[in-house]
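A.B. asks: Pasting a predicted model and its sequence here:
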Amino acid sequence: MNKKTNMAETILDTAQTLVQECGFNGFSYAHIAGKVGIRTASIHYHFPSKEDLGEALIARYTENFHAAAAWIETGTTDDLERLRKFVELYREPVRDYRTCLGVMLSTDLAVLSAKAQDKLNHLFDLNLLWLERVLEHGRQAGTLRFDGNAGAQAHKLLAALQGAQLLARSFRDIKRFDTIAEGLISALAKA
């Protein structure tokens, strides 16, 4: 990785943390510059506009989801364990009382470019399709139980995890996330 790529990644890392803490509208390039120790012109060099930065954040987050899903898939064939590992992805930012990038960007949807909105929808679609596939496979294998179709269950699970992040963040209490997540997984486990 060259110096130019390293700086772009550092900017993205910093911007992601700021979005997860403050929302997309809650920071400016000056905030990033101050944290990274560069001038705002350097940020504009890599990301000419904040919309470009937002689109790059979502694209990188989507790539990370693909990598995480592949890691989960290769790590176990047990669908309940796959769901536990998925829950862990959503638990990770809660440790620092942040939410996932998608949740925070959704709260600022009105200010995102149409392209960023489409990319965000695609990210959520990937999550939902992956969950639906795992849920249906688990039900067919007899290891998971739930009523209704797998797509509706995937929506419920994703919405509950996102809500659990918000509650844990609001109360600054990761146990609230864990309680909700454990309840979701227990309800799906075949007795």
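C.D. replies: That came through fine. Numbering: from 1, shown residues only.

A.B. asks: C-alpha from now on. contacts and neighbour counts both.
C.D. replies: Noted.

A.B. asks: quick one: buried residues of the host helix or strand of Lys156?
C.D. replies: In this structure, Lys156 is located in helix 150-171 according to DSSP states H and E. Going by neighbour count (16 or more other Cα atoms under 10 Å), the buried part of helix 150-171 is 150-151, 153-155, 157-158, 160-169.

A.B. asks: try it against this one:
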Amino acid sequence: MSTRSDLLTTAELLLRTKGYAAFSYADLAADIGIKKASIHHHFPTKEGLAIAIVESYLFRYKKQLEVINDEYSGIIERLDAFALMFAQSSENGMLPLCGALAAELLALPQSLKEMTRDFFEIHLDWLQANIALGQAAGELKAELDGVKIARVILNTLEGGSFVAWALNDKYDRSSGFDFILDGLRVAEPHH
């Protein structure tokens, strides 16, 4: 691992546990065991560091969404896999990066505010596209508003992360997501 990638990994962890405003280069230097000057060499500004974290995260995140689309043909399975990403990110006592950033929107520089909005749009676009596919395939109820459903799913998963984080308990998949899925499914015909 290079110092730069170590910095990004550790800084992402700090961003998702302490938040943007609360973490400093001193925290980062202590965690990695290098001098603050070395961090400034790689990332002259905290904003630049945060942008690099979000860009790296977004790259991995978009890849994960592509993998989900490639691996699962069923929309319910895709939505389940999407929800699992939130459960996994919550396991280490971390908030999802987009949620951690959104919680501090007012403290963020303009560039990061825009990236945070883009990040949520990526979630919603993916959800809306898959909901539309599920409706077209007859897997999901056709009469439901896909835009609203995408919002409800994202609200539930992000909100579930915050509630689990605040209560310091296990992020429970039954935080309402299964309940939503049951409401979306087209009922099996009775024989």
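C.D. replies: Sure thing, it's come through. None of the values given here were measured: they were computed from a predicted structure.

A.B. asks: one step back: which bit of the second structure covers the helix holding Lys156 of the first structure?
C.D. replies: Counting by TM-score structural alignment, helix 150-171 of the first structure falls onto residues 146-167 of the second structure.

A.B. asks: Quick check: that stretch compared with the first structure, mean distance?
C.D. replies: For stretch 146-167 of the second structure, the mean distance to aligned residues of the first structure following superposition is 0.9 Å (mean Cα distance after the TM-score superposition for the first structure).

A.B. asks: still on that earlier bit, same for the helix holding Lys156 of the first structure, what does it pack against?
C.D. replies: helix 79-91, helix 114-141, helix 174-188 (3 or more Cα pairs under 8 Å, 6 or more residues apart in numbering; DSSP states H and E).

A.B. asks: what angle do the longest one and helix 79-91 make?
C.D. replies: By that I understand helix 114-141 of the first structure. If you take axes from the mean of the first three to the mean of the last three Cα atoms, to 10 degrees, helix 114-141 of the first structure sits at 150 degrees to helix 79-91.

A.B. asks: got the angle for helix 114-141 of the first structure vs helix 150-171?
C.D. replies: Going by the same axes, to 10 degrees, helix 114-141 of the first structure makes 120 degrees with helix 150-171.

A.B. asks: Could you list the buried residues of helix 114-141 of the first structure?
C.D. replies: By 16+ other Cα under 10 Å, the buried positions in helix 114-141 of the first structure come out as 116-117, 119-120, 123-124, 126-128, 130-132, 134-139.

A.B. asks: Contacts only, for the counterpart of Asp125 of the second structure in the first structure.
C.D. replies: Aligning on TM-score structural alignment places Asp125 of the second structure opposite Leu129 in the first structure. Contact analysis of Leu129 of the first structure by Cα atoms under 8 Å, 6 or more residues apart in numbering lists 151, 154.

A.B. asks: before we move on, what about the one 4 residues further on?
C.D. replies: Applying Cα under 8 Å, 6+ apart, one finds that Arg133 of the first structure lies in contact with Ala150.

A.B. asks: Could you measure from it over to Ala154 of the first structure?
C.D. replies: Distance, Arg133 of the first structure to Ala154 of the first structure, by Cα to Cα, to the nearest Å: 9 Å.

A.B. asks: Identify the residues contacting Arg185 of the second structure.
C.D. replies: 139-141.

A.B. asks: just to revisit the earlier point, what sits up against the helix holding Lys156 of the first structure?
C.D. replies: 87, 90-91, 94, 97-100, 103, 127-129, 131-133, 135-136, 146-147, 174-177, 180-181, 184.

A.B. asks: same thing but at 7 Å, please
C.D. replies: Defining contact as Cα atoms under 7 Å, 6 or more residues apart in numbering, one finds that helix 150-171 of the first structure is touched by 90, 94, 97-99, 103, 128, 131-132, 135-136, 174, 176-177, 180-181.

A.B. asks: Then stretch 47-67 of the second structure?
C.D. replies: 8, 12, 43, 112.

A.B. asks: The helices and strands packed on helix 150-171 of the first structure: which one's closest to Ile43 of the first structure?
C.D. replies: When these are compared by Cα to Cα, helix 114-141 sits nearest Ile43 of the first structure, at 18.6 Å.

A.B. asks: residues in contact with the counterpart of Glu21 of the first structure in the second structure?
C.D. replies: In the second structure, Glu21 of the first structure lines up with Thr17, judged by TM-score structural alignment. Applying Cα under 7 Å, 6+ apart to Thr17 of the second structure gives the contacts 94-95.
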